[in-house]
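Enquirer: no sequence for this one, just the structure:
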């Protein structure tokens, strides 16, 4: 199949069918603008989508089941069944069967990505707990995709119209963060961020802010020496090489004074330091983009939200933004004609 003759093909892994992934995916794809821009392929099961179509009263949501990526229709929402029998859909309930289907969905997307039959991947939220087993040490989407595509370095890059936040450390215990703040790690993430801002987002001379680790960015060593001994020397090195890299900034004052609006990217030291302000400002439209992978992968910036699953109150804004960003990144990287 020569997909370059058609619209970009975007695979959507369904995630946990007992969370809000199916709901926000269906709601997002009801946007006719999206259907004109991409060919969506949902990797899940038709019975799960039929359940939610009826349960949520989404009778306008129509799809076509296909056996494989080879059979997709470019004017339809396509669904590929990744398991023979669909698990029972129980909104808000964690089940092992739903976890197996979520992983099967991701695995089939990876196969089609490796065969160059998808132009991008959008991952609906899954639950690590019902996937992780003693035999399968599943940590998260990012780590799983890094291993699948043999990518040694990547970065969680949270993206919205208001800010772009990258992380030095992501899913590790807080007590391990300080030991992971090394010059090598900061340099690697800065290089990933600068390259992504230039190549993925088309910013010719990106301006990046680096946050400090300690309160008040260490207060000149009184509250911690990581800023003086590790972070500042890296910032100076990048400046001397001609990069527009500044910091380290105290994170509370940085966001409190709205300084994030002055920068193209912000490099945070740990998960909550970057994601709390990001989600405060951009929760309904924020997107998780994985920089450094050889494929395009985006995701909404929320989880399975079992507490509201099946109640028809989940906001699809972040999923819609994730699909739009995937489309924009495809167009920027490829040779697609203007729409």
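Expert: Looks like it arrived, so ask away. Remember, predicted model here, so these are calculated numbers, not experimental data.
Enquirer: use CA for all of it now, contacts and neighbours both
Expert: Noted.
Enquirer: residues near residue 154, how many?
Expert: 19 (other Cα atoms under 10 Å).
Enquirer: List the contacts of it.
Expert: Residue 154 makes contact with 142, 146, 189, 192, 290, 291, 292, 293, according to Cα atoms under 8 Å, 6 or more residues apart in numbering.
Enquirer: hmm, try it at 10 Å
Expert: Counting by Cα atoms under 10 Å, 6 or more residues apart in numbering, residue 154 makes contact with 142-143, 145-146, 188-189, 192-193, 290-294.
Enquirer: Ok, residue 321 next?
Expert: Contacts of residue 321 by Cα under 10 Å, 6+ apart are 28, 159-161, 284-288, 298-301, 327.
Enquirer: that older thread, give me the buried subset of the contacts of residue 154.
Expert: Buried by 16 or more other Cα atoms under 10 Å: 142, 145, 146, 189, 192, 193, 290, 291, 292, 293, out of these.
Enquirer: From what I see, residue 318 and residue 160 are in contact.
Expert: Yes. Using Cα atoms under 10 Å, residue 318 makes contact with residue 160 at a distance of 9.4 Å.
Enquirer: here comes the other one, which I'd like you to weigh against the first:
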């Protein structure tokens, strides 16, 4: 019997002047990683050879023209471009942004066409990626356009999951952006993802307040009382275990997050500061709600250490394992929902 082909893991290299290539290559410098998946890097043989040489990384790779030609047991490089990019470690250059987008677009196209199964994206610079062809604040918005579904920025580790109601918008615009529809949509995406992607049958979700102390009964803003509380009650009454709003300043410090399967923060830093503090560099950014699976490490380009060989691949490796785990969980979930008899057995067993 023919051995089942391993999961094909696509990798976009991000900014060549940052640490993206380094953390990706160092992840697969450990040959045991090939037991879990077949890596497919979207760049070029010359670009990866240059990175290997500059960083002192000793790995072999297999160049292919198309992801469909990727070989199990090898690190595969899809040649997306023929040029030799000028690498200036630590510098935010237009060329660095241009090749980051070339890699990303090729990887997403392969994901859409089923030539890879999952995607891990290395960090990009949100400034130098901007052009006439690419006008998105980051990966999440681009992926939401290219892949079917509504997206949720979901930061995850084994025991902590934090999603965002609003992500890359100015703090001054947060309160106006949070509407009853947005809350319903994000809670719905989070609940579905917890069930389908993380195997949690009856997830409990906490919402953090918008204002300090969740508004102190209207003393510090009325958004929590007038928007969050009524919608939370409405969603709860329909059967979703959602609670709040909770005062964000003490929520994590008091370990209240341990009582829930996930937390939905009102805005970017409200969720990411405690998440990155508690995840100790092993956090993963997962784009929930899409028909395809994409993860990324929870750090940026790290220009300050790029090219020095000091980059820690831990978060990138966790992003790989998370993508693999979500892929398997989702396939099992979809199989169960297709087979009502098996689903009934599982329910009785639980």
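Expert: In hand now; what should we look at? Not measured: the values here are computed from a predicted model.
Enquirer: still on that earlier bit, show the buried residues in the contacts of residue 321 of the first structure.
Expert: The buried subset of those - by 16+ other Cα under 10 Å - is 28, 159-160, 284-288, 298-301, 327.
Enquirer: from the residues you listed, which single one is nearest residue 256 of the first structure?
Expert: The closest of these to residue 256 of the first structure turns out to be residue 160 (Cα to Cα; 18.1 Å).
Enquirer: What does that closest one correspond to in the second structure?
Expert: Using TM-score structural alignment as the criterion, residue 160 of the first structure maps onto residue 157 of the second structure.
Enquirer: Out of the buried ones among the contacts of residue 154 of the first structure, the closest to residue 255 of the first structure would be?
Expert: residue 193 (19.2 Å).
Enquirer: residues contacting the closest one?
Expert: 154-157, 164-167, 187, 199-200, 206, 208, 264-267, 291-292.
Enquirer: which one in the second structure is aligned with it?
Expert: Per TM-score structural alignment, residue 193 of the first structure is aligned with residue 190.
Enquirer: rewinding a little: could you save the buried ones among the contacts of residue 321 of the first structure as JSON lines and add columns showing distance to residue 249 of the first structure?
Expert: JSON lines is the format used below for these (distance: Cα to Cα, whole Å):
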{"residue": "28", "distance to residue 249 of the first structure": "37"}
{"residue": "159", "distance to residue 249 of the first structure": "20"}
{"residue": "160", "distance to residue 249 of the first structure": "21"}
{"residue": "284", "distance to residue 249 of the first structure": "27"}
{"residue": "285", "distance to residue 249 of the first structure": "26"}
{"residue": "286", "distance to residue 249 of the first structure": "23"}
{"residue": "287", "distance to residue 249 of the first structure": "24"}
{"residue": "288", "distance to residue 249 of the first structure": "23"}
{"residue": "298", "distance to residue 249 of the first structure": "28"}
{"residue": "299", "distance to residue 249 of the first structure": "28"}
{"residue": "300", "distance to residue 249 of the first structure": "28"}
{"residue": "301", "distance to residue 249 of the first structure": "25"}
{"residue": "327", "distance to residue 249 of the first structure": "33"}
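Enquirer: re the thing from before, kindly point out which residues are neighbours of both of residue 318 and residue 160 of the first structure.
Expert: Shared contacts of residue 318 of the first structure and residue 160 (Cα under 10 Å, 6+ apart): 282, 283, 284, 285, 286, 287, 288.
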